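Q: quick one, structure for this:
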Amino acid sequence: MNLYVSNLGFNFQTEELATLFMEYGAVSSAKVIVDKFTNRSKGFGFVEMPNQQEAEKAINELNGREVDGRSINVSEARPPRENTRYSNRY
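A: Predicted coordinates for the structure are as follows:
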């Protein structure tokens, strides 16, 4: 299950995100999204957990939890949407 995590601190690192979710089960990948110019966190990231029950437990226990002085939001990630703004142009 792919999870979306928001309201992360701007100094939060990918390794910290993975460690946070490993408390609830196996993590196949974790990524904090960073600004390509400043290399600073944009305040959100994604975590992939292969076991659905573990992922749901992580959502239930981490959503709203204070991490690094901020109340984080955790939910199931929505699939990426197609960018139709330019695809119908030609």
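Q: from now on I want contacts and neighbour counts done on CA atoms only, so please keep to that.
A: Will do.
Q: middle-most residue in this structure, spatially?
A: Phe46 (2.6 Å; C-alpha atoms, centre = their mean).
Q: just say helix, strand or coil for that residue.
A: At Phe46, secondary structure determined by DSSP: H, G, I helix; E, B strand; the rest coil is strand.
Q: separation between the residue nearest to it when sequence neighbours are not counted and Phe37?
A: Distances taken as C-alpha to C-alpha, 6 or more residues apart in numbering place Tyr4 nearest to Phe46, at 4.8 Å, with adjacent residues excluded. As for Tyr4, its distance to Phe37 is 23 Å (criterion: C-alpha to C-alpha, to the nearest Å).
Q: secondary structure element holding Ala30?
A: Secondary structure assigned from DSSP states H and E places Ala30 in strand 29-34.
Q: now the other sequence, so there's something to compare against:
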Amino acid sequence: MSIFIGNLPYEVSQDDLKQVFADYGTVKSVRLPMDRETGRVRGFAFVEMDTEAEETAAIQALDGAKWIGRSLKVSKARPREDKRSSSSDRGNQKYSRRY
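A: Sure thing, here's the model as predicted:
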């Protein structure tokens, strides 16, 4: 399981996030995606902790919490959707109709 953290300020670092989440258990990894064009943080991150119980505790404590002047959005991360396959499926449906 992984934790999604949204509404992050652009100045946040992996170390900042690790420190905050360490209060709730062992942080295994922090992923902070960067924008390819600007090179700055995209405003969200993913944190993986040692156990599901630690992740649940962090989510409950930090969702909606004020941090660096922002209200955090913290939840279980959902699997990434492949947008290419869904858009191509819609395109194929257009041509498969029978008249």
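Q: could you get me the TM-score between them?
A: Between these two chains, after superposing, the TM-score reads 0.88 (TM-score structural alignment, normalised by the length of structure 1); 89 aligned residues with a C-alpha RMSD of 1.7 Å.
Q: one step back: please say which of Tyr4 and Phe37 of structure 1 ends up with more neighbours.
A: Under the neighbour definition other C-alpha atoms under 10 Å, Tyr4 of structure 1 and Phe37 were set side by side, and Tyr4 has more, 16 against 6.
Q: thought Leu8 was touching Phe46 of structure 2, still the case?
A: No - shown here, Phe46 of structure 2 and Leu8 do not form a contact pair, counting by C-alpha atoms under 8 Å, at 11.2 Å.
Q: from one end of stretch 23-43 of structure 2 to the other, what's the distance?
A: End-to-end span of stretch 23-43 of structure 2 (C-alpha to C-alpha): 22 Å.
Q: now it, how far from the centre of its chain.
A: Between the centre of stretch 23-43 of structure 2 and the centre of its host chain there is 8 Å, according to C-alpha atoms, centre = their mean, to the nearest Å.
Q: tell me which stretches of structure 1 form strands.
A: For structure 1, applying DSSP state E gives strands covering 2-6, 29-34, 41-48, 66-67, 70-71, 73-76.
Q: can you pull the buried residues of the second one?
A: Neighbour-count burial for strand 29-34 of structure 1, with 16 or more other C-alpha atoms under 10 Å as criterion, is recorded at 30-34.
Q: how big's the offset between it and structure 2?
A: Taking mean C-alpha distance after the TM-score superposition for structure 1, the mean distance separating strand 29-34 of structure 1 from the aligned residues in structure 2 is 1.1 Å.
Q: that strand packs against which elements?
A: helix 14-22, strand 41-48 (3 or more C-alpha pairs under 8 Å, 6 or more residues apart in numbering; DSSP states H and E).
Q: I am finished for the moment; much appreciated.
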